[in-house]
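Sequence first, then the predicted structure, then my questions.
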Amino acid sequence: MAETGEAPPIRDASTVLLVRRDNDAGPSILMGQRGAGAVFMPNKYVFPGGAVDRGDADIPLAAPIGPVCTERLGLDAAPGLAGALAAGAIRELWEETGLILGQSGAWPGAVPYDWQDFAGSGFVPAAAPLTFVFRAITPPGRPRRFDARFFLADATHVAGDPDDFSRASDELSHLHWVPLTEARRLNLPFITEVVLGEVSALLDRNGPPDSVPFFDNSGPVPRFRRLQ
């Protein structure tokens, strides 16, 4: 944690928008509520996600994220960050919901501590179901700041029952599938509302979008960009 008066660092982060389309009510999205005591966005409903860990860059992926998304993730980023962001997205989804995006198989080599339960389930993480759809940097003045990349994935790629949250951590409460038409009635962060609007227009599209919106608050003047 930064000392008083010291600006917090901007950390890379990954967020997963898991979409389900198996009922007549239309698509729904998986969301949970952050605790009242959370430093960042208390009480808000959010998508599963969090900061990328240092070890995420070394995680083996059974299937990499697509080449267009990889290229866009690499813009203004350190070499190799695209794979770390994809692995971080899968790890955060697993930790916060207990759901697995992966392929059955054995890990090559030693399994990191925070991936042991995932590997123990008989799966290796697979990033192919992820589509990079949004990027936003937290504005200055917040207690924590993130350079967050948002990934869209269809729940048909989840290994197992998408309603089984028994292996989830306690970081998010009230995990449930929210109809997309009702999601904006929840207590949402502003950026989550923006992302929901963007994703609604992408659900019927196959493949990555033509460009990725980017709310860039890295400098003194906010900028809106599109990553081609």
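That came through, no problem. Treat the numbers as computed from the prediction; the structure is a model and nothing was measured. Numbers count the residues shown, from 1 in each chain.

use CA for all of it now, contacts and neighbours both
OK.

Report how many residues lie close to P179.
17 (other CA atoms under 10 Å).

do the same with L152
Around L152 there are 20 residues (other CA under 10 Å).

I'd guess it is in a strand, am I close?
Yes. Using DSSP: H, G, I helix; E, B strand; the rest coil, the assignment for L152 is a strand.

Is it in contact with L17, as I believe?
Yes. With contact defined as CA atoms under 8 Å, L152 counts as touching L17 (4.8 Å).

G197: which element?
Element membership for G197 (DSSP states H and E) is helix 190-200.

What's the first helix or strand after that helix?
strand 212-216.

Quick check: next helix or strand after the top helix by length along the chain?
The longest helix of the chain (DSSP state H) is helix 81-97. Heading C-terminal from helix 81-97, the first helix or strand you meet, by DSSP H and E, is strand 100-104.

What residues sit buried inside the next helix or strand after that next one?
Per DSSP H and E, the first helix or strand lying C-terminal to strand 100-104 is helix 116-120. For helix 116-120, a neighbour-count test (16 or more other CA atoms under 10 Å) marks 117-119 as buried.

what packs against helix 116-120?
Packed against helix 116-120, as judged by 3 or more CA pairs under 8 Å, 6 or more residues apart in numbering; DSSP states H and E, are no other helices or strands.

roughly how far out does the next helix or strand after that helix sit from the chain middle?
Under the assignment DSSP H and E, the closest C-terminal helix or strand after helix 116-120 is strand 123-125. Averaged C-alpha coordinates place strand 123-125 at 17 Å from its chain's average position (CA atoms, centre = their mean, to the nearest Å).

One more to weigh against that first structure:
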Amino acid sequence: MDKTAIRNAATVIMVRDTQHDPRILMGQRGAKAAFMPNKFVFPGGAVDTGDADIPLATSLQDRCIAQLSHETDPALIPALATAAIREVWEETGLILGEAGTWPTPPPADWASFAAAGYLPSAAGLTFVFRAITPPGRPRRFDARFFMVDAARQVCGDVDDFTHACDELSHLQWIRLDDVRHFDLPFITQVVMAEVTNLIRNGETPDTVPFFRNDDEESLFLRLGGARL
């Protein structure tokens, strides 16, 4: 596989206590990671080939689908939602799902999710940002950032990370005002500025920022073509 190729990816900004003391779930990448070592990040990762075949108990909202459809193959959209849910499960052990039985035996990477008695659900996922990794990095991703209210959408205890893999360490809920004191990638800082405004204003974005880094130029757009 060409490691310099741009891969589609999904990232999830999990929020809790939005009305009183908002907190964001983040973890630290390993020192030997090829991409963003030691940085604190949101759970997320690349879309897998099999993500498009995973059944969703509830699909994305129509508004979210419409926003994702700008400059994106519509066939990719369900896989982005599924990848977001899978990455949250793998990296944090938290389930975004609904109680139910799988129509067919799940693939290996979904076996423990299904064994818990849940189907993945995209209910509550809001599309809030899109960014393409600049050229010259060891990995490049076309990442879609989703936000979700963990208190409403997570099945079980939002503080239970016992089922998380070891990709992210120091998983923790960080107060919104404290996030800036952590070692964040540049793009995470940019996304946090957008997300902070959405949380504090209680808004759902009408348009979604798109930080598009092509080989020729970098543009900061609103999906739909308007330049910021």
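Perfect, I can see it now. Computed from a predicted structure; not experimentally measured.

Give the aligned range of the longest helix of the first structure in the second structure.
Mapping helix 81-97 of the first structure onto the second structure (TM-score structural alignment) gives residues 76-92.

Could you measure from D154 of the first structure over to V195 of the first structure?
16 Å (CA to CA, to the nearest Å).

right, I mislabeled it, should have said L180 of the first structure
12 Å.

Helix or strand: which one has C69 of the first structure?
helix 67-73.

picking up where we left off before, quick one: list the elements packing against the helix holding G197 of the first structure.
Partner elements for helix 190-200 of the first structure (3+ CA pairs under 8 Å, 6+ apart): strand 131-137.

Superposed on the second structure, what's the mean shift for the strand it packs on?
Superposing on the second structure and averaging over aligned pairs (mean CA distance after the TM-score superposition for the first structure), strand 131-137 of the first structure comes out at 0.2 Å.

Can you give the distance from that strand to the centre of its chain?
With CA atoms, centre = their mean, you get 9 Å for strand 131-137 of the first structure.

and what of stretch 191-209 of the second structure?
For stretch 191-209 of the second structure, the distance to the chain centre is 15 Å (CA atoms, centre = their mean).

same check, this time on stretch 37-54 of the second structure
The answer for stretch 37-54 of the second structure is 7 Å, by CA atoms, centre = their mean.

In contact with the residue opposite A153 of the first structure in the second structure once aligned: list those residues for me.
Counting by TM-score structural alignment, A153 of the first structure lines up with V148 in the second structure. V148 of the second structure sits next to 12-15, 124-126 when contact means CA atoms under 8 Å, 6 or more residues apart in numbering.

Using PyMOL, define a selection of the buried residues within the residues you listed.
Buried residues within those, by 16+ other CA under 10 Å, are selected in PyMOL with:
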select buried, resi 12+13+14+15+124+125+126
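
Reformat the contacts of V148 of the second structure as JSON lines; add distance to H181 of the second structure and secondary structure.
Formatted as JSON lines, the contacts of V148 of the second structure follow (distance: CA to CA, whole Å; DSSP: H, G, I helix; E, B strand; the rest coil):
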{"residue": "V12", "distance to H181 of the second structure": "20", "secondary structure": "strand"}
{"residue": "I13", "distance to H181 of the second structure": "17", "secondary structure": "strand"}
{"residue": "M14", "distance to H181 of the second structure": "18", "secondary structure": "strand"}
{"residue": "V15", "distance to H181 of the second structure": "18", "secondary structure": "strand"}
{"residue": "G124", "distance to H181 of the second structure": "28", "secondary structure": "coil"}
{"residue": "L125", "distance to H181 of the second structure": "27", "secondary structure": "coil"}
{"residue": "T126", "distance to H181 of the second structure": "26", "secondary structure": "strand"}
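
Which member of the contacts of V148 of the second structure is positioned nearest I132 of the second structure?
Set against I132 of the second structure, the nearest of the contacts of V148 of the second structure by CA to CA is V12 (15.7 Å).
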